[in-house]
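A.B. asks: let's see this in three dimensions:
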Amino acid sequence: MPDLVPDPGHFSASEDELTVDVSPIAGVPNNGLRLPRLRPRLKTRPRLAVGLFIATCISTTWAGAALAEIDPEMNRSEFLRACLASGLEFTAAVMGILIAHEMGHFLQAKRYEVPATLPFFIPMPISPFGTMGAVIVQASGYANRRAMFDIAISGPLAGLLVTIPVTLWGLQSSTVVTLPKNPDMPILVYGDPLLLQWMIEWVHGPLADGQTVLLNPLVFAGWVGIFITALNLLPIGQLDGGHILYTLIGKRAHVVALSLMAAAAVYMVLARDPSFSVLLVLLLLMGPKHPPTTDDTVPLGTGRHLAGWITLGFLAIGLTPAPIDVIEPQPPAQPSAPTAPTTHRPRPSGTQLTRRYPSQRLFMNDRASVASCSSDSYIRRQIFVAAARSGNERPKASTTIQPS
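C.D. replies: Predicted coordinates:
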């Protein structure tokens, strides 16, 4: 009797068992053999996921408390209530955006029977955002080209479906003010992307030069949602954009990823702007290349190709090259001193921003101390700069400003 040698090309996997189709040999029908499950189960760690979710809610509440509008007439109890309300509002908005993003991935993974964990949220109390997003761990070797595309693209699209309404809702209650030409204290600025500028103009109309929109928790949550979505869509490695680009053009995506990382490194050196240095190091550690799917030959169809390129095009309106910067007060003129040539001051790094210009979170003991920290409320609140186009002391693009 001839030996029956299973053809490895006929292995097909399901969640509970492994089927080996045996090619017809000596009249043996191709009925297949049922073998026990050979692959390890994915550890979902639900307790860890719940613990990280709670920790992230706490850290985002702490971050959102810095967005509270402080009245000089507030006593300590009123001040704490305002901070708590602002923190909870920001937490509800930003966590809703992140949950929508991650559930987009999770539900598509379940649809294609790709083992995946619950989202692991990343708390970051020292960050002005309170979080670094979330991750879902998926088992490798399960998704073909089409499944990989659908899983990757669903997260950003689901997140944007929540981000845009939240941002527009927050802008409806925002107030337009005038930004002072020379602030009294250093302030952090968050560069806003083109999409956010469009939404501001749609709600408030074109703003005059130097006018600003006061930032509230919902608008800042929208800024975070747009920024995180854009970062995830970078076509590099294991990011959502890396998955999408690989399914669109195959191994040529590796060349694109390496070229983008090299260009980013050159830009940061020439511009003395280390804004994305941490992200670049993480991408290098993860690896810029994308592993193959179980079947790279599965067709995507015209609709998926179109959706994929449009989604990657979101980078043009969702990413800002300088997400965080600082504006310092201009020193008074010295008529008697000789005029020194103007030199370009390099932007401080993220570490310097955190150390030298920490977010202001002060818990006051009496009415006088509250008044002392908020005598100029439009500076000491979070400010969203919608138009400040002229003057060296102003940012070149519309920015979100956070006082120190």
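A.B. asks: can we go C-alpha only for contacts and neighbour counts from here?
C.D. replies: Noted.
A.B. asks: how far away is Leu319 from Arg76?
C.D. replies: Noted for Leu319: a distance of 39 Å to Arg76, by C-alpha to C-alpha, to the nearest Å.
A.B. asks: tell me which of the two has more neighbours.
C.D. replies: Leu319 (22 against 17; other C-alpha atoms under 10 Å).
A.B. asks: give me the distance from stretch 283-301 to the chain's centre.
C.D. replies: 22 Å (C-alpha atoms, centre = their mean, to the nearest Å).
A.B. asks: which residues are in contact with the host helix or strand of Leu283?
C.D. replies: Secondary structure assignment for Leu283, by DSSP states H and E: helix 277-286. The list of residues contacting helix 277-286 from outside it, by C-alpha atoms under 8 Å, 6 or more residues apart in numbering, reads Ile236, Gly237, Gln238, Met261, Ala265, Met268.
A.B. asks: here is the second sequence; please produce its structure so I can put it next to the first one:
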Amino acid sequence: MKQGQKDQRKGNGRSETEEMISRIYPSIIRVFDVYEIQKSGDILYFFGTPKTDAENVMGELWAPLEQRGFGGTLKYELGEHVLIIAPVNKSKEKIWVNLVLFIATVFTTMICGALMSGVDLLNDPLQVFQGLPFTFAIMAVLGSHEMAHYAMARYHGMKTSLPYFIPFPTFIGTMGAVIRYKGPIPNRKVLFDVGIAGPLVGLFVSIVVTVIGLNLNVSTVKPLPTSLMFDIGFPPLFLMIQKLVGVTGSNLHPVAFAGWVGMFVTLLNLLPAGQLDGGHVLRAMLGKKADIISSMMPRILFLIGFYVVYWLKGDGFIWIFWALFLWAFAAAGHPSPLHDKVELDKKRILIGIITFILGLLCFTLIPFRPIT
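C.D. replies: The predicted model follows:
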């Protein structure tokens, strides 16, 4: 009886393997000549020769494999190509995590907004709701950026998570928001569209928030004894908006300050390095040549920081920090899209150039410095 059960399990294992192969084999042989198949657990190894450029094999296979619940990669080992295919375990997204982080970030940004308005939360904690205008503004700026990435990725058929807001005790109450991409990027056009959507939409919302904030009355705020005050530097884009609105001075309403934060975040995200948005856009525009600029960017930021600290006697450590961060962040390089040879059209190239110019208009040598 035991021997019969063992033979049945072997038979079931063979039938499962044959069923797996039959589901994906027709798609594989269109781009890959197979001469041997091996199996280890749930993983299938197809040894063979690519019928097309090796870089395009996974570009052709990704969609049909994904539709059948598989993922794969092509490797060249010991003088032969091997296509590694395995079932994809699809875990259910925990939306409650996104919601909890969102609520927590609303709370932390509201506290910061109340402090900006001069509220003494220790003696009058119910006045925390005075920070809501800042909360609405900063969440709109950061949320629109990530939702633009999300919407564009879903438009192109990519799977991605909803935004994760990050509550953190900074002077704005958050470290921003992120989304997780699930699976490879199909081609350079998709890489460009997804990468550029966030900065463009986020910057547009930042401009709108800035205009609204500059038209709000700014009350005189007496700093609390324990509060840390900052003097901020205005980038050219913010100064242009001030001139158009007819408002001057450095005393900002918290809503206008949220617009300034949006511009600063846009600048950082558009740095053409690593897997920042600017790195995605540049990689899509230039292909693998973008790696040269990506590797140079930390050095440029370090020189800017050094210049500010030693020549201008200002606070340039933010640029030194980002130089070190990008050295680590960009060291791994940028993953190649599946169809890496699909070049961008002239319209996308033009939009990319304009976007980087807008990013430069958000730059200031000394973004902020503490007032002592």
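A.B. asks: could I get the contacts of helix 277-286 of the first structure as CSV with secondary structure?
C.D. replies: Formatted as CSV, these follow (DSSP: H, G, I helix; E, B strand; the rest coil):
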residue, secondary structure
Ile236, coil
Gly237, coil
Gln238, coil
Met261, helix
Ala265, helix
Met268, helix
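A.B. asks: buried subset of those residues, written for PyMOL?
C.D. replies: Buried members of the contacts of helix 277-286 of the first structure, defined by 16 or more other C-alpha atoms under 10 Å, are picked up in PyMOL with:
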select buried, resi 236+237+238+261+265
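A.B. asks: now for the contacts of helix 277-286 of the first structure: which two are most distant?
C.D. replies: Gln238 and Met268 (22.3 Å; C-alpha to C-alpha).
A.B. asks: tell me how far the residue opposite Pro298 of the second structure in the first structure once aligned lies from Leu118 of the first structure.
C.D. replies: In the first structure, the residue equivalent to Pro298 of the second structure is Met261, according to TM-score structural alignment. The gap separating Met261 of the first structure from Leu118 of the first structure is 30 Å, by C-alpha to C-alpha.
A.B. asks: please apply the same query to Val213 of the first structure.
C.D. replies: Using C-alpha to C-alpha, we find Val213 of the first structure at a distance of 37 Å from Leu118 of the first structure.
A.B. asks: higher neighbour count, these two?
C.D. replies: Set Val213 of the first structure next to Leu118 and count neighbours by other C-alpha under 10 Å: Val213 wins out with 24 against 19.
A.B. asks: ok, that one - contacts?
C.D. replies: Ser174, Thr175, Val176, Val177, Ile383, Phe384, Val385, Ala386.
A.B. asks: wait, is the fourth one part of a strand?
C.D. replies: Yes: in this structure, Val177 of the first structure lies within a strand as judged by three-state DSSP.
A.B. asks: wait, doesn't it sit right on Thr212?
C.D. replies: Yes: with contact defined as C-alpha atoms under 8 Å, Val177 of the first structure counts as touching Thr212 (5.1 Å).
A.B. asks: the more surrounded of these two?
C.D. replies: Set Val177 of the first structure next to Thr212 and count neighbours by other C-alpha under 10 Å: Thr212 wins out with 25 against 17.
A.B. asks: out of the contacts of Val213 of the first structure, who's nearest Ala109 of the first structure?
C.D. replies: Within these, the smallest distance to Ala109 of the first structure is 37.6 Å, found for Phe384 (C-alpha to C-alpha).
A.B. asks: which SS state does the closest one fall under?
C.D. replies: Recorded secondary structure, Phe384 of the first structure: strand (three-state DSSP).
A.B. asks: would you mind measuring from it to Phe314 of the first structure?
C.D. replies: Distance of Phe384 of the first structure to Phe314 of the first structure, computed by C-alpha to C-alpha: 22 Å.
A.B. asks: next, the buried residues of stretch 32-52 of the second structure.
C.D. replies: For stretch 32-52 of the second structure, the neighbour count (16+ other C-alpha under 10 Å) marks Phe32, Val34, Ile43, Leu44, Tyr45, Phe46, Phe47, Gly48, Thr49, Pro50 as buried.
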